[in-house]
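Peer 1: here are the coordinates; sequence isn't available:
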């Protein structure tokens, strides 16, 4: 059983394909996708259309390595903020 998911969302913005990637520390893929779409919707422009969603299962060890907490969602990539740069928000304790 998965401990979490990496979810990538492709969206069309002003005629260009853009994408964001999140790590979500929930066991069910449907919850991870919904959470990612909810968070991603805030950064998509009103005219953006979702082009697709891809996901990969993550183990508890992988989440621990990222400093994730159960139920957390963290941005790993957003190509409109810093192209070619990984953005990570580690667990704040």
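Peer 2: Cool, the structure landed. Keep in mind that this is a model prediction, so the values were computed, not measured.

Peer 1: Please make it C-alpha for all contacts and neighbour counts, starting now.
Peer 2: OK.

Peer 1: which residues of this structure fall in helices?
Peer 2: Applying DSSP state H to the chain gives helices spanning 29-41, 60-65.

Peer 1: hey, which of those is tucked in deepest?
Peer 2: Neighbour counts (mean count of other Cα atoms under 10 Å) averaged over each of the helices of the chain peak at helix 29-41, with a mean of 17.

Peer 1: okay, pairing it with this:
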């Protein structure tokens, strides 16, 4: 049974396909998608459901969530194609 989900959101911005991926510490896939859309809508100033698509890619185990330092109900951005991922990865160390 999943302890959380990896959720990807795709959206169109300025004519380009963009995407962001979240780790969500919620066992129910539907609730994980809803939480991701809520965060994405506020973060990118777009209305959730308008030009967005979301997918619960894979289950995350409790160990994987622990490795990310997440607590139950938490959400963490894993990938955002508008930012340089190498800078983000360096900040983790």
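Peer 2: Yes, it's here. No experiment lies behind these values; they were computed from the predicted model shown.

Peer 1: Distance to residue 8 of the first structure for the helices of the first structure - can I get that in CSV?
Peer 2: Below are the helices of the first structure laid out as CSV (distance: least, Cα to Cα, whole Å):
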stretch, distance to residue 8 of the first structure
helix 29-41, 8
helix 60-65, 16
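
Peer 1: Pull up the gap between the residue most central in space within the first structure and residue 84 of the first structure, please.
Peer 2: Centroid-nearest residue in the first structure: residue 22, 1.5 Å away (criterion: Cα atoms, centre = their mean). Per Cα to Cα, to the nearest Å, residue 22 of the first structure is found 15 Å from residue 84 of the first structure.

Peer 1: what do you get for residue 62 of the first structure?
Peer 2: From residue 62 of the first structure to residue 84 of the first structure the distance is 22 Å (Cα to Cα).

Peer 1: what sits against the closest residue to residue 48 of the first structure other than its chain neighbours?
Peer 2: Distances taken as Cα to Cα, 6 or more residues apart in numbering put residue 13 closest to residue 48 of the first structure, at 4.9 Å, once the chain neighbours are dropped. By Cα atoms under 8 Å, 6 or more residues apart in numbering, the contact set of residue 13 of the first structure is 44-45, 47-49.
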